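1. sequence first, predicted coordinates after that:
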Amino acid sequence: MKLGSLKEGGRDGTLIVVSRDLTHAVRATGIAPTLQAALDDWHNAAPRLNALYDEVNAGTAEGRFALDLNALAAPLPRAYEFVDGSAYLPHVERVRKARGAEVPASFYTDPLMYQATSAGFLGPRDPVVVPSEDYGIDLEAEVLVVTDDVPMAVTPEQAAGHIQLVGLVNDVSLRGLIPAELAKGFGFLQSKPRSALSPVLVTPDELGDAWQDSKLHLPMRTWINGQWFGEAECGVDMQFNFAQLVAHAAKTRPLTAGTLVGSGTIANQDTAKGASCLAEQRTVETLRDGQPSTPFLKYEDTVRIEITDAAGQSIFGAIEQVIAPLKR
């Protein structure tokens, strides 16, 4: 099934069940007022939401309405926790090679992960507001999963059963601020503003054969200002699958229902597939030409991120955003 949230009903939106083709929806407030409420009682809510999903697709759901994607908030407008990994090591390898550094052996056995911003997510059509273009504005096209309650110290095999939803995220980065923050040895803060989520999140069964081994096996397509930027394969070169990432996050603490776990920027060894972030493209250019030529994003630039199925149908809906200045 496919779930989203309308920009109504307060800060956490109103839960809706969305048709498979993303054209219609119905409010699910008779089951749960918000997606977080549904996740808190997922065992009971999921079967009822699935039944409503069947009705929406059949055109028989009471209150069914034509869906305007511009009316959508993030499916989870705010979440208890968002942890983001860096599961695609070709990106890490290239970045380190560009600055003459080796990849530590531990990176191949122990996932990279940081605590990301979860207090608020941008909707799929909301602008990315940044105080200055000089901050080095970058997109990061990623896949993420949402869990139910995950016990502490689960194994990857156990963690796979706690993945309830899958979606996309534009994990916005401010590259000009990252070096100074990392030099302090205490992680990201100012360099990681709010991220945007795809219009809907979907259950893994909705993905069919594209969901295998806790990975999504489809290309991540990105465009900047309407021009093709990349279509890296999500299921290729992913060093750690989502079950491993969830287990890593839960090693010493339980995860609350509604926790988001990100994959990190999608990247392949085959650079002909393009890139999913500007830092990756700039690194490829540096290794090839000695210096980068692709600029970071500027005000009025547009970004589109989307994954389609084998028939070309959008699965999660597209994230479509414009870069905008902060109005003071």
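-> Noted; the coordinates are in hand. Model, not experiment: these values are computed from the prediction. Numbers count the residues shown, from 1 in each chain.
2. C-alpha from now on. contacts and neighbour counts both.
-> Fine.
3. ok, the closest residue to N70 other than its chain neighbours to L168 distance?
-> Nearest in space to N70, with sequence neighbours left out and distances taken as Cα to Cα, 6 or more residues apart in numbering, is R125 at 6.0 Å. Separation of R125 from L168 (Cα to Cα, to the nearest Å): 13 Å.
4. looking at those two, which is more packed in?
-> Remark: of R125 and L168, L168 carries more neighbours, 28 against 22, as counted by other Cα atoms under 10 Å.
5. give me the element the residue minimising distance to the centre of the chain is part of.
-> The residue lying closest to the centre of the chain (Cα atoms, centre = their mean) is V169, at 2.3 Å. Assigned by DSSP states H and E, V169 belongs to strand 163-170.
6. next, the angle strand 163-170 makes with the lengthiest helix in the chain.
-> Longest helix of the chain, by residue count under DSSP state H: helix 42-58. Between helix 42-58 and strand 163-170, the angle comes out at 70 degrees (axes from the mean of the first three to the mean of the last three Cα atoms, to 10 degrees).
7. which residues does the helix or strand following helix 42-58 contact?
-> Helices and strands here follow DSSP H and E; after helix 42-58, the next one along the chain is strand 65-66. With Cα atoms under 8 Å, 6 or more residues apart in numbering as the test, strand 65-66 has contacts from T23, H24, A25, V26.
8. try this one side by side with the last:
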Amino acid sequence: MKIARIEIDGETRVGVVEGDAVQPLTAGIDEVLTSADRTDLVARTAIGGPVPLSAVRLLAPVQPGTLRDYITFSEHLEGSLKLLGREAPPPEWYEQPVFYFSNTNAVIGPDAPVAVPPGCRMLDFELELAAVIGRPGKDLTPERAGEHIAGYTLFNDWSARDLMPPVIPVGLGPVKGKDFANTLGPWIVTADELAPFRRGDRLALEMHAEVNGVPLPGGGDTSASMGWSFEEIVAYASRGTELRPGDVLASGTCGAGCLLEYWAHLGDGAPPPLAPGDVVTLVVEGIGSVSNRVVAGVEPVPLPKARVGLPRRARPWA
């Protein structure tokens, strides 16, 4: 089943997509995600009959309470580290699936414009797959975690590459380099529908990105290259905290899934950074595609440097 959020007749509704049509529902997204019998729920809450997809606007399929973004593809990490003069992932990467929390207020859907963030001159995209939680759970095992995944969607973790290096030494994450846009879409494909793509404990979905309709060279990647399975990263996320329906956990960027890796390995600045007018399309087997157009942004409002030399209170260690 493909679960979408749509705008129709001025209202936001959940819809079930089949082919080129969508069936609007009275049920909300949390109700659909948590339902033990979605087929019955759809039958009971359907509004009229299906309408053409062209007659509605697709929104982000979920507005997550939390959005965790992992870095599970070693090829992407190697490319990122190469720009920093490091040749291999640190040993700590192999020990646990690390993530950062992204900005849920910046979640957008298919075809929504992405403004160049203030001060950015090196705008990039990131091709990712994401799991959507359908059942609450805490301290899960990988064996149980799969029961808590409602389905999967595409995730574009837009990145302002030149805004990140100045703040990395502080050690608090990418800050404004990741604060401005996160695309989810086009819909959530339920886990059972993707069962034919499983290879052992991994989903094996072909993934590639296109800029202005042209696929990036190199053939994309497969989600089977993830260093950890989705069940494992869900279990890790649930340690000591509760995952709730609608929470999103993203895989991190696949190999050759962003411009940064090309810049790192080719060293010639090609392909160029994204610019207003560029259209980025992510394509994942078994799910579909999601596109966004880059538009012009604004210049940053200047701020002063930190105040220094202010009086300090006496401390026991002073």
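-> Looks like it arrived, so ask away. Quantities reported herein were computed from a predicted structural model and do not represent experimental measurements.
9. what residue of structure 2 matches up with the residue nearest to the centre of structure 1?
-> If you follow V169 of structure 1 across to structure 2 using TM-score structural alignment, you land on F155.
10. any idea how far that match is from A296 of structure 2?
-> For F155 of structure 2, the distance to A296 of structure 2 (Cα to Cα) stands at 22 Å.
11. which among the contacts of strand 65-66 of structure 1 count as buried?
-> Listed as buried from those are H24, A25, V26; burial here means 16 or more other Cα atoms under 10 Å.
12. how about the residue mapped onto the second one from structure 2, what does it touch?
-> Structural correspondence for A25 of structure 1 with respect to structure 2 (TM-score structural alignment): V22. Contact analysis of V22 of structure 2 by Cα under 8 Å, 6+ apart lists G15, V16, P50, V51, P52, L53.
13. so K97 of structure 1: helix, strand or coil?
-> Assigned by DSSP: H, G, I helix; E, B strand; the rest coil, the conformation of K97 of structure 1 is helix.
14. over to V16 of structure 2?
-> Under three-state DSSP, the three-state class of V16 of structure 2 is strand.
15. from what I can see it touches T26, true?
-> No - using Cα atoms under 8 Å, V16 of structure 2 is not in contact with T26, being 11.4 Å away.
16. give me the more crowded residue out of these two.
-> V16 (23 against 16).
17. ok, that one - contacts?
-> Listed by Cα under 8 Å, 6+ apart, the contact set of V16 of structure 2 reads M1, K2, I3, A4, V22, Q23, P24, L25, V42.
18. which of these does structure 1 keep?
-> Counting by both residues aligned by TM-score structural alignment, their matches' Cα atoms under 8 Å, structure 1 reproduces these contacts from those: M1, K2, I3, A4, V22, Q23, P24, L25.
19. residues contacting the counterpart of A141 of structure 1 in structure 2?
-> Aligned by TM-score structural alignment, A141 of structure 1 pairs with L127 of structure 2. Residues near L127 of structure 2 by Cα under 8 Å, 6+ apart: 154-157, 207-209, 252-254, 257-258, 282.
20. re earlier: which of the contacts of strand 65-66 of structure 1 fall in strands?
-> H24, A25, V26 (DSSP state E).
21. tell me the contacts of the last one?
-> It refers to V26 of structure 1. By Cα under 8 Å, 6+ apart, the contact list for V26 of structure 1 reads I16, V17, V18, V56, A61, E62, G63, R64, F65.
22. give me the buried subset of those residues.
-> For these, buried by 16+ other Cα under 10 Å: I16, V17, V18, V56, A61, R64.
23. secondary structure class for A74 of structure 1?
-> What three-state DSSP gives for A74 of structure 1 is coil.
24. name the nearest residue to it, sequence neighbours excluded.
-> Spatial nearest neighbour of A74 of structure 1, excluding adjacent residues (Cα to Cα, 6+ apart): G123 at 4.2 Å.
25. the aligned residue in structure 2 for the one you found: how many residues sit nearby?
-> Aligning on TM-score structural alignment places G123 of structure 1 opposite G109 in structure 2. By other Cα under 10 Å, the residues close to G109 of structure 2 number 27.
26. again with L203 of structure 2
-> Other residues near L203 of structure 2 come to 20 when the count uses other Cα under 10 Å.
27. OK, contacts around the alignment partner in structure 1 of it?
-> Under the alignment by TM-score structural alignment, L203 of structure 2 pairs with L216 in structure 1. By Cα under 8 Å, 6+ apart, the contact list for L216 of structure 1 reads A210, C234, G235.
28. which one in structure 1 is aligned with S54 of structure 2?
-> Matched by TM-score structural alignment, S54 of structure 2 corresponds to D68 in structure 1.
29. OK, contacts around its match?
-> By Cα under 8 Å, 6+ apart, D68 of structure 1 lies in contact with T23.
30. quick check: the residue nearest to S276 of structure 1 when sequence neighbours are not counted vs L3 of structure 1, distance?
-> Closest residue to S276 of structure 1 apart from its sequence neighbours, by Cα to Cα, 6+ apart: A141 at 5.2 Å. According to Cα to Cα, A141 of structure 1 stands 20 Å off from L3 of structure 1.
31. and for L168 of structure 1?
-> To L3 of structure 1, L168 of structure 1 is 13 Å away according to Cα to Cα.
32. could you do R304 of structure 1 as well?
-> Separation of R304 of structure 1 from L3 of structure 1 (Cα to Cα): 20 Å.
33. so which of these two has more stuff around it?
-> A direct count of neighbours by other Cα under 10 Å for R304 of structure 1 and L3 places L3 higher, at 26 against 23.
34. how near is that one to F242 of structure 1?
-> To F242 of structure 1, L3 of structure 1 is 20 Å away according to Cα to Cα.
35. got it, and V169 of structure 1?
-> V169 of structure 1 is 15 Å from F242 of structure 1, by Cα to Cα.
36. and if you look at I307 of structure 1?
-> Taken as Cα to Cα, the span from I307 of structure 1 to F242 of structure 1 is 18 Å.
37. T256 of structure 1 too?
-> From T256 of structure 1 across to F242 of structure 1, the span is 16 Å (Cα to Cα).
38. so the two - more neighbours on which side?
-> For the pair T256 of structure 1 and F242, the greater number of neighbours falls to F242 (26 against 18), based on other Cα under 10 Å.
39. tally of neighbours for T241 of structure 2?
-> A count of nearby residues for T241 of structure 2, using other Cα under 10 Å, gives 12.
40. quick one: map it onto structure 1.
-> Here T241 of structure 2 is matched to R253 in structure 1, going by TM-score structural alignment.
41. spatially nearest residue to that match (excluding sequence neighbours)?
-> Using Cα to Cα, 6+ apart and skipping the chain neighbours, the partner closest in space to R253 of structure 1 is M152 (4.8 Å).
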